[in-house]
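# sequence and predicted model, in that order:
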Amino acid sequence: MAEGGAADLETQRTDVAALLKTALRKGDTWYLVDSRWFKQWKKYVGFDSWDKYQMGDQNVYPGPIDNSGLLKDGDSQSLKEHLIDELDYILLPTEGWNRLVSWYTLMEGQEPIARKVVEQGMFVKHCKVEVYLTELKLCENGNMNNVVTRRFSKADTIDTIEKEIRKIFNIPGEKETRLWNKYMSNTFEPLNKPDSTIQDAGLYQGQVLVIEQKNEDGTWPRGPSTPKSPGASNFSTLPKISPSLSNNYNNMNNRNVKNSNYCLPSYTAYKNYDYSEPGRHNEQPGLCGLSNLGNTCFMNSAIQCLSNTPPLTEYFLNDKYQEELNFDNPLGMRGEIAKSYAELIKQMWSGKYSYVTPRAFKTQVGRFAPQFSGYQQQDCQELLAFLLDGLHEDLNRIRKKPYIQLKDADGRPDKVVAEEAWENHLKRNDSIIVDIFHGLFKSTLVCPECAKISVTFDPFCYLTLPLPMKKERTLEVYLVRMDPLAKPMQYKVVVPKIGNILDLCTALSALSGVAADKMIVTDIYNHRFHRIFGMDENLSSIMERDDIYVFEIAINRTEDTEQVIIPVCLREKCRHTSYSHSGSSLFGQPFLIAVPRNNTEDKLYNLLLLRMCRYVKTCTESEDTEGSLHCCKDHGINGNGPNGIHEEGSPSEMETDEQDDESSQDQELPSENENSQSEDSVGGDNDSENGLCTEDTCKGQTLMGHKKRLFTFQFNNLGNTDINYIKDDTRHIRFDDRQPRLDERSFLALDWDPELKKRYFDDSAAEDFEKHESVEYKPPKKPFVKLKDCIELFTTKEKLGAEDPWYCPNCKEHQQATKKLDLWSLPPVLVVHLKRFSYSRYMRDKLDTLVDFPINDLDMSEFLINPNAGPCRYNLIAVSNHYGGMGGGHYTAFAKNKDDGIWYYFDDSSVSSGCEDQIVLYIGSHK
């Protein structure tokens, strides 16, 4: 067993590795762990082969589990938005979490981030950890201004919510209550089935739930619950309930409600209702907003685009879909998606409502596509693709799909092969979606080895066009100058997206004036160097949330032979070692320092003290006694000035000089062939040398002897024997003649006594920094790219990647063939999707390129290679817009109403007149 009761590192590694493979089971609890802490733990236990050299080293000990990087600032419960599994956090099952906590504890003041495993899907069910909970607003009927927010799993039941509300508002257990779901300003729905889950009840993010207590006379403050006829539409509107009920409502309440779905005290069956807001006057058909159910703007935008596609909407409004519903298609959804969509479209085009709440539709989508079942932001195009495919299969006129053997062209004319491909497609796929949205690609593959040419024709439902890749990205970095009195400066630099660290240094040099070859780039995390970069390393390894510090160094790290660059970390000696195996914990910001290769302990101590003089507190004049440390004003360390340091160490606080000298002189250094993972203390006291101060630098001032130092220091070689030094009896330090390999594994640790740190180390000053004007700089607007440029890029020949090769039937091997796509035939309604989002192992990004496209007369004829295609022109009818960054932002839509030909702007439940100049293309529909 390791120190502190923790299992040995090999056991930790094997146990957690096995538990990471635990299968998800509905109802189980899993825990989030910040990926940065987890990576540090993996180093400490040698989890991966490349971390074996650091295994067990005390200076990579991760300390208590720290999840602060996952939480919103100032909120110990709310997760930051848009966190990604494995990139931002690791999921551990309960047993794995409990073991880690028993070995390392949890950071003081933090709570475990526990999440339930929920089941998604209708036919093909799969389990998923529900990372983001549903936030509900809870209040009492008598005081709706007093709102309390709580988070629930969508697997929690209505009964669980009611118990929580009772607890919050101290409602006695014998008091009879009922629960209401409050919509908009004054619309309420009874929640009358305790076993129904949040997901089944259709509760969404930010929903207001009201609890009502029964009066002493047996009546309810809100009056009796509202019944609804069993045959009524899911989109009908409940009366706006108030203490003074209308005559109609009272008459409705007097009906026999034994068989009603609204008998609240007996908790009868729950129905999933949608609500609509009646217009004050007759509304223009189609000008109907969609309520946001919590991050569902992506769905609303897609629906508005399809709703304003005339041939599809007329098909549903005229009930033609009912004749073609396919309930037996194994690839379909038993007609449920088509029927639910039809109901929604009829409500939107009825002219009765200014907006509707599409809960029933979203529930159906979530049942068949679990990725859309929650209330996290999703991609509008992915929802649109699912919806078009779902409608197609639900309305497929082919009841039994025949098996078709696909053929290669084998030199046959394109016209023959294309007609054959389309006929084969129609034998299996024939629906209103095919009629309106399907076209044909020509795909040409050429083998690089045998020159085999393969030609196929493939149907498509939408045209996904690439955008010119963004060539630059913006990084925020902190520059730490050599001047010890200068605060770190925050800069915003523009660097090549596919660049290296040298590019970062060059860009920073242009802003700061510091030479690029005098910079060292680091990633600081948890008070240590998480990574020290080489100039040739890729910028793609820097993530958006990394704290990048660039240090100005006076020497050239590859050429200077007289000085050596040392990473320095600050440690505080712990009186209790429950948080650290080494009896110390890291604090503050680490730094780099260049020191002479020939040195003494006193000189090195004074160099380190000088480097920290900006945030090492001074003594007062009354403290300036014989024990004070004095240094020249030019260096910022002066016992009589603002940076004078006085120590009042006593035997009770720290060891005596004699003890320090004895322990330091008796310590032996390891040779190069001995274990290199060592800590060698070289911080003993010595009063015989004056360190940095000389006659020239002190200008007549004196450096008086001091009884104790503020800190001792230890060299830590973590698998790197290049940082070697020789210390003789005179306390002289000689570093190895070779320039050490600079990385995060080897550093100099400065160990502070807690009392001295509290007295002399200014934490606030150490964290202080300034902002360069570049941080506030907003780059100029990017130039437009024409839509035709994107189409040309789409039809450009490309080489397949190594991860996506093509199997050549001649070579009988997978080859990185060249591939070219061409347009052969286009559909009546063309859906264009601009591929704005890009992904990599380390990055998520949105391409913000502006696209210039015609509102009318988009001529696609020049891109059709079918000689018999004829003219092909389109007019824009709808656009899905996306504002903001990847994983977040907001979706809206522009669409042209089919009845009046006017453009309108759809922003969730709001509908307003639109302007063509405001349209920003993400997904466009052309007719």
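On my side now, so go ahead.
# switch to C-alpha atoms for all contacts and neighbour counts from now on
Noted.
# which one is Leu9 nearest to, not counting chain neighbours?
Of all residues not flanking Leu9 in the chain, Val45 sits nearest, at 5.1 Å (C-alpha to C-alpha, 6 or more residues apart in numbering).
# what of Lys896?
Trp903 (4.2 Å).
# again with Asn716
That would be Glu679: by C-alpha to C-alpha, 6+ apart, it lies 4.9 Å from Asn716.
# ok, second structure coming up, stack it against the first:
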Amino acid sequence: AFSRLATVQQVTDFLCHRLSLTSEDARLWLLREHSSSLLDDDNMTLQDLNIVDGDQILLEVRNKDLTWPEELSQLAPNGGHDIGLSVERRPTICLPPGATGLHNLGNTCFMNAALQAVSNTRPLTMYFQRDAQLSELNCTNPLGTKGVVARRYAELCRELWAGSTRSVAPLKLRCCVTKHAPLLGSGGQHDSQELLAWLLDSLHEDLNRVANRQYTELNDSGGRPDEVVAEEAWQQHLATNHSIITDLFYGQLKSKVTCQVCGHESVRFDPFNLLSLPLPMESYILCEVLVVRLNGDCPVKYGVRLNSEARYLELKVQLYELCGVKPDRLLLAEVAYCQIRVLLPDESRVNSSTVTELYAYELPDVDDVAGTDEGENETEEEMGIPDSPLARSPEVSAGSALCMPNILCFKVCTYPNRALVVCGWRMTVVTVARNRRLSTLQVANVKL
């Protein structure tokens, strides 16, 4: 039993949980004596739907091909009424015309995108809404589909712009795609532009007003003005291809060929209905860096825009312009789960795919480190660090698993067991060695 204040979504979730189904693969129908209605408003309660004790609710489960049994029944010769029920889609809310979605019938998102784009071309939609296509159907055109695609698209267009349901299933049009364009109806992922090109071409051939095509050779430009040549080419194109698609979606592309021997120029105006526009790759990276100051001030997050080929040194330079900390006094690190995962050297390229947070720690000045009291410092030998070639190198080693070159650029050291961890409110420190003397430097004293 359900409470009368339970919503359609709550009832669906409960049934899906008990039957081990996903909510996307199930929907509810209210069964009456001679009709049934789809409960597609998830926020309505059982009381709002006037459901009382004894009423029957049907749980419909989606097929494996992502279609609904009710939609397939509508394709049957008897319209699925052999069970004695008339299927009704209950109007949900007052929707503006065109605010209707399309069901994904199994990897058909590319088709739905093209259909929504074409259906929102207002002149074409008005053309189909007033049934103007009925007087222009060209069922004898061998290049068309005998008017099938035009009729199916007209039916879908009326459903999309009726404003009575939240979404519809373009099942009949999908069947046309599978029959007349098998490569696009194979059930796999395809380019939406390919489906759009096929749809416009099929609609054009089904609605072509020219019954008998007579092709003529296009005259040479002969130095005439472009306006004259373009108009002549357009009229010649309309003599063989003239439809509502031509009126709305076609244009002319000018091309000019010049002979390198005699200098003769030939100008042509070719019709087109699609232009491929290559999308450029992103040439910049947006980085967010949290700058932790040495004086304990509240950390500040800065947004920096960098070139895709930028190095971390360029990031430091831009941070210097924003926060006033010199690049050689900034330590960049990737932090995840309150732990420094990796230190970022200046020469490395900025990684745009990192999922960790970027932190920039302000470091003390070199002179301040060198001037610390020798009694407070320990030598590498006292700390137990072996006299390795790394320790004798011009770079500065560190007992905290970090080593610092003379330019104050930190990088990961080979010493294990001394990881640098940021945890809670504890003060994070870095022990660095310069000129074989060790010093403890405060990196952060805030909760991260």
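Here it is on my side, so go on. Since the structure is predicted, the reported quantities are computational estimates derived from the model, not experimental observations.
# thinking again about what came up before, my guess is the residue nearest to Lys896 of the first structure contacts Ala893, does it?
No: using C-alpha atoms under 8 Å as the test, Trp903 of the first structure is too far from Ala893 to be in contact (10.3 Å).
# of these two, who's got more company?
Ala893 (30 against 18; other C-alpha atoms under 10 Å).
# tell me the counterpart of the more buried one in the second structure.
Mapped onto the second structure by TM-score structural alignment, Ala893 of the first structure lines up with nothing.
# give the full set of residues in contact with Ala893 of the first structure.
Contacts for Ala893 of the first structure (C-alpha atoms under 8 Å, 6 or more residues apart in numbering) come out as Ser301, Ala302, Gln304, Cys305, Ala878, Val879, Ser880, Asn881, Tyr905, Phe906, Asp907.
# tell me the contacts of the fifth one?
With contacts taken as C-alpha under 8 Å, 6+ apart, Ala878 of the first structure has the following neighbours: Cys305, Asn308, Thr309, Ala893, Phe894, Ala895, Lys896, Gly924, Ser925, His926.
# three-state assignment of it?
strand (DSSP: H, G, I helix; E, B strand; the rest coil).
# and the furthest pair within the contacts of Ala878 of the first structure?
Ala893 and His926 (14.1 Å; C-alpha to C-alpha).
# skipping adjacent residues, who's closest to His331 of the second structure in space?
Rather than His, residue 331 of the second structure is Leu. Tyr361 (4.9 Å).
# doesn't the one you found fall inside a strand?
Yes: with three-state DSSP as the criterion, Tyr361 of the second structure is located in a strand.
# count of neighbours near it?
With other C-alpha under 10 Å as criterion, Tyr361 of the second structure counts 21.
# cool, Val16 of the first structure as well?
Here the count is done by other C-alpha under 10 Å, and Val16 of the first structure has 18 residues near it.
# what's the separation between the residue sitting furthest away from the middle of the second structure and Arg437 of the second structure?
The C-alpha centroid of the second structure is most remote from Gly375, which lies 60.2 Å away (C-alpha atoms, centre = their mean). Counting by C-alpha to C-alpha, to the nearest Å, the gap from Gly375 of the second structure to Arg437 of the second structure is 11 Å.
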